[in-house]
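[1] show me the folded form of this:
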Amino acid sequence: MIAVVAPRYGGSEVLRVEVAPLPVPGEREVMVRVRAASLCSGDLHLLNGTPYLLRLGFGLRRPKRPGIGQNLAGHVVAVGAQVTEFQVGDRVFGEIPGGAFAEYACAAVGALALVPDGLGMEEAAAIPDSGMTALQGLRDIGKVEPGQRVLINGASGGVGSFAVQIAKLLGAHVTAVCSTRHLEMVRGIGADVVIDYTADDFTRTDAPYDVVFDLAGNRSLREIRRALAPDGVFVSSAAAPGDHWFGPIRWLAAVALTDLFTRPTMKSLLMRPSATDLAHLADLAADGRLRPVLERQVPLIETPSAIAVFAQGHAAGKTVLTVAG
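    This is a model prediction of the structure:
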């Protein structure tokens, strides 16, 4: 099969498109013929090997597993001996530890859900990491309720574009913060108010927010608290700022410490993969209530150049890799 591999840590320049052996599913795994895959920030961390603390589990000097990519959608072509949840021919999607940027990949059954009728493979592949992060951040941590004022900081990216729509589905009044060039896109997915962060400061407001979902990590906790209602909730994504050694650990510790001494609730989010959440998001997308925003679609063999663009930031939705039949 054709696969994109990273034999060493680095940027997009270390990636290779190679002929690799087919993976073999374990007893509780299925092998998927990949039709589409999407990029996420986790791919960059695993590619770069940063924060360096991450290398304790993934390889000190070089990756233990050279295959990269975590979000995929495709058809089941083989099942492990103890698999009863899926059968050959099923359309599935989900998140795996690595190896999604290939013609075939293996996945644990608990990491997958069925792709419902009415949802394309490209749209399904865009959902897993970003969709579950947005859903769990707003529903589970933020506990968004109808009528609340919710602000999404970093609303145009992969997670942000899902968060705007999910907050609306939960009944909130949504204010979205993004750059000038993405204002119309964010309005188009349902934001009630859009703030251009290059021109306005969302932390200075006369009408504080019930929930602030921060995906950018570009404002201090003091500034964030200024934008929150006294009984509001701040939700910080795991993509918070950090250094090359420890990543966001210091930031997450600061959020937890601040929560102990302030009235607004300050929480960090670490998304937990859930087949139930995947199925829920897929149903929302299949019936048109949730629309994955696809910024670009490129062939699998162009993955290195796609990752180079993705690494520059300023995304408007998701980048999807398509795999030929």
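[2] from now on I want contacts and neighbour counts done on CA atoms only, so please keep to that.
    Fine.
[3] what's the straight distance from one end of stretch 102-121 to the other?
    Here the two ends of stretch 102-121 are set 15 Å apart, with distance taken as C-alpha to C-alpha, to the nearest Å.
[4] my guess is residue 240 meets residue 248, correct?
    Yes - contact criterion C-alpha atoms under 8 Å: residue 240 and residue 248 qualify, at 5.5 Å.
[5] who's in contact with the nearest residue to residue 75 once chain neighbours are set aside?
    Once flanking residues are discounted, residue 75 sits nearest to residue 91: 4.6 Å by C-alpha to C-alpha, 6 or more residues apart in numbering. For residue 91, the contacting residues are 73-76, 114-116, by C-alpha atoms under 8 Å, 6 or more residues apart in numbering.
[6] among those residues, which are located in strands?
    Residues of the contacts of residue 91 located in strands (DSSP state E): 73-76, 114.
[7] please give me the structure for this one as well, since I'd like to look at both together:
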Amino acid sequence: MAVILLKLIFSIITTFSNVITWLIFTGTAKVLVQAIQVLKVPGEGGQRVLEQVRNVTKTCLDYLMELIIAAISTLFSSLFDLLKEGVLNSSSGLVAALTGLVEILKTSLSNVVEDIPKVLDVFIEMVGKIVGDFLNNCNDAIGYVRENVLTIILLNMAGKKLMQAFVYGRSVGGVVGLKHVEIPVPSPSKGEVLIKLEATSLNPLDYKAYMLKVLLRPFLARNFPLIPATDVAGEVVEVGYGVKNFKPGDKVVAILSLLVGGGLSEYGIAKEILTVSRPPQVSLAEAAGLPIAGITAHMALTQFAHLKLDKTGPHKNILITNASGGVGHYAVQLAKLGNAHVTATCGARNLNLVKNLGADEVLDYKTSEGATLKSPSGKKYDAVVHCGPPIAWSVFEPNLSEDGMVIDLTPGPSSMWTFLVKKITFSKKKLLPLIWYPKGSNHQTLEHLVELVKDGKLKTIIDSKCPLSEAGEAWGKSIDGHATGKIIHVEIPVPSPSKGEVLIKLEATSLNPLDYKAYMLIVFLRPFLARNFPLIPATDVAGEVVEVGYGVKNFKPGDKVVAILSLLVGGGLSEYGIAKEILMVSRPPQVSPVEAAGLPIAGITAHMALIQSAHLKLDKTGPHKNILITNASEGVGHCAVQLAKLGNAHVTATCGARNLNLVKNLGMDEVIDYKTQRSDSQEPLR
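    Here you go, the predicted model:
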């Protein structure tokens, strides 16, 4: 009895909370959009108003979320206070009814004890429903506002001058590539400057900014652009309200917004506090290479290792790993400006380069001496500026002085764990992760670096130069070996099959959304994988067996097969791939390689959904079922359509207008264009 009453109460609470949150979020979203439309006026003043409103929209909604949480909490408190008052005061019919309800609950106490697990399940279900409704209403409101604001902003920008740019991201140009597009030239807001870009440098941080965008995608406008690169040099062409230190025509170096970027375009927006003047003695290329890499090296040495660059501080022994890279080559030069003995590691082809930068000792990291990081002169390091991939603490520790430190510029989970352990145990030897975001306090550091270049005390090593039209190739080169971000055609050794595996010469490969999810998994697991751990996209293949591993019994060279390759390693976009015997089947000659390659992931997913989840019998021996298949023209969908018709099912499908006939020809009973809005009385396309 108690469980039934609680279900009734919880149902009322859940419904009430859903209605309240929906009303508040929907009402607020529509009011905000209307306000933006009212405020939309021509001219730069109106544009600034629009941008300010756009920026505060999500802040307002976040604040409303806090208010709703407080309101729901108050609702629960008030409900139970009401029940309590009902027991103490029975002067009205309503109170009497509530008192009766309490009495029923009291008399059912013994049963409640037995029903505690059920009560908890009901309560958890209620909380889950409230939270789910709350988040759905919040997301709907945010989506409504951001889509409408984006439309208004784009309309306001209509007629503006266009610029060339390379945009990176899922919304344009694919997941792992760049697309050359034309977009409106942006306008500077308060405290910002518009720069005509003359030089841009690329950093691994640019790719991490893209990964940040992937994480934040639910909170960003659907077509929110990301133009890679943040380190730029150029000429100011326009200044926003409140800018005092720059005017059109000034030559500058700047750091653009990390989230939005802008470097691979003709114009970029920078905050005044992240912009410094470029003297004529500093070339465009030298200047553009400085910001992120130079500031990172400067922070590591001065703020973490406490090195005085004017040689007034104590002598220090410093190790710099990956010293020929962007941060590393600046760190070597800056460390030598201080009172430091510098040991550096790099690849064999860059040994002379790093030596010429001023390093006292240079180690090839691929040799046994370089792998152990031991100083040839036997010195212990007071500080290690680690610019490369993860290295175990056990390698660093024997080489550190009594109170030495490792400053990790690429910290992963293992580094964060070591940092925590050393902190808790008050160890003299420690690891410090360096994680920073460009802010106003970096202004003076960037000015100092520009002065050092001007005075000839610091130089930028330029790997290569290219025009904007070749930015795609430069982007791929920048992230190669640091993070997978662009598919590059390379030659690699043909793999060999291990026990229970088969080597297949691939004749056809199909692509699935799951391939991108595998890529995202690799990004997450990268700190735990070998530095050059490969990912060759695609898993669904058809081809011919050329070699079998030990223990393989069902296949031999020459067999035609269909297979699923390893989801983690992939291999489909290559000439040869490795598959486990248990994930392979023979391909009869009646099935073409193309037909076969399209089957594995999509076909199995559709089959599982219908057989294991919907319990449909494909031999028509089961009960009749009515089944809806959405997105029926896509990979899984079109397989599901045909499989469902093999069973005893009436199938309705949705797809885009251009695929209606295609899906109908697959055997559909009813096909609906998902973009149309129909009432229940309207007949579907038959």
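[8] returning to what we had before: which members of the contacts of residue 91 of the first structure are the farthest-apart pair?
    76 and 116 (14.3 Å; C-alpha to C-alpha).
[9] out of the two, which sits in the busier spot?
    Between residue 76 of the first structure and residue 116, counted using other C-alpha atoms under 10 Å, the more crowded position is residue 76 (23 against 16).
[10] enumerate every residue touching whatever residue of the second structure lines up with the more buried one.
    Mapped onto the second structure by TM-score structural alignment, residue 76 of the first structure lines up with residue 236. Contacts for residue 236 of the second structure (C-alpha under 8 Å, 6+ apart) come out as 193-196, 246-252.
[11] list buried residues within these.
    Buried residues within those, counting neighbours by 16 or more other C-alpha atoms under 10 Å: 193-196, 246, 250-252.
[12] tell me the counterpart of the residue nearest to residue 75 of the first structure in the second structure.
    Residue 91 of the first structure maps onto residue 251 in the second structure, by TM-score structural alignment.
[13] just residue 37 of the first structure next, same as before
    Mapped onto the second structure by TM-score structural alignment, residue 37 of the first structure lines up with residue 200.
[14] what range in the first structure does the biggest helix by length in the second structure sit on?
    The longest helix of the second structure (DSSP state H) is helix 43-88. The alignment of helix 43-88 of the second structure onto the first structure (TM-score structural alignment) finds no residues at all.
[15] could you point out the helix or strand that follows that helix?
    helix 93-107 (DSSP states H and E).
[16] which elements pack onto that following helix?
    helix 43-88 (3 or more C-alpha pairs under 8 Å, 6 or more residues apart in numbering; DSSP states H and E).
[17] tilt between the helix it packs on and helix 93-107?
    Counting by axes from the mean of the first three to the mean of the last three C-alpha atoms, to 10 degrees, helix 43-88 of the second structure lies at 70 degrees to helix 93-107.
[18] contact partners for residue 130 of the first structure?
    Residues in contact with residue 130 of the first structure (C-alpha under 8 Å, 6+ apart) are 40, 158-159, 162.
[19] how about it, what's its match in the second structure?
    Under TM-score structural alignment, residue 130 of the first structure pairs with residue 293 in the second structure.
[20] okay, and its match sits in which element?
    Assigned by DSSP H and E, residue 293 of the second structure belongs to helix 291-299.
[21] how big is the offset of that helix relative to the first structure?
    Its aligned residues in the first structure lie a mean 0.2 Å from helix 291-299 of the second structure after superposition (mean C-alpha distance after the TM-score superposition for the first structure).
[22] how far off centre is that helix?
    24 Å (C-alpha atoms, centre = their mean, to the nearest Å).
[23] stretch 358-370 of the second structure now?
    That offset, for stretch 358-370 of the second structure, works out to 35 Å (C-alpha atoms, centre = their mean).
[24] just the contacts of residue 130 of the first structure: which are in helices?
    Taking DSSP H as the definition of helices, the contacts of residue 130 of the first structure contribute 158-159, 162.
[25] hmm, back to that, need the contacts of residue 130 of the first structure in TSV (columns: distance to residue 202 of the first structure).
    Below are those laid out as TSV (distance: C-alpha to C-alpha, whole Å):
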residue	distance to residue 202 of the first structure
40	26
158	21
159	19
162	20
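[26] so which of these is the closest to residue 149 of the first structure?
    residue 162 (16.9 Å).
[27] give me the distance between the closest one and residue 38 of the first structure.
    Taken as C-alpha to C-alpha, the span from residue 162 of the first structure to residue 38 of the first structure is 14 Å.
[28] which of those two has more residues huddled nearby?
    residue 38 (30 against 26).
[29] contacting residues around that one?
    69-72, 125-126, 318-321.
[30] hmm, 10 Å instead?
    Counting by C-alpha atoms under 10 Å, 6 or more residues apart in numbering, residue 38 of the first structure touches 69-73, 100-101, 122-130, 158, 294, 297-298, 318-322.
[31] quick one: which of the residues you listed sit in strands?
    71-73, 294, 297-298, 318-322.
[32] top of the residues you listed by neighbour count?
    Busiest of those [other C-alpha under 10 Å] is residue 72, holding 35 neighbours.
[33] what about the helices in the stretch 151-300 of the second structure?
    204-216, 284-288, 291-299 (DSSP state H, counting those that start in this stretch).
[34] let me have these in JSON lines, extended by distance to residue 33 of the second structure.
    Listed next are the helices of the stretch 151-300 of the second structure as JSON lines, based on distance: least, C-alpha to C-alpha, whole Å:
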{"stretch": "helix 204-216", "distance to residue 33 of the second structure": "22"}
{"stretch": "helix 284-288", "distance to residue 33 of the second structure": "40"}
{"stretch": "helix 291-299", "distance to residue 33 of the second structure": "38"}
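[35] and residue 226 of the first structure, what pairs with it in the second structure?
    Using TM-score structural alignment, residue 226 of the first structure pairs with residue 398 in the second structure.
[36] just checking, its match touches residue 372?
    Yes - between residue 398 of the second structure and residue 372 there is a contact under C-alpha atoms under 10 Å: 9.3 Å.
[37] ok, back up a step: now for the longest helix of the second structure, which elements pack on it?
    In terms of contacts (3 or more C-alpha pairs under 10 Å, 6 or more residues apart in numbering; DSSP states H and E), helix 43-88 of the second structure is packed against helix 2-39, helix 93-107, helix 116-157.
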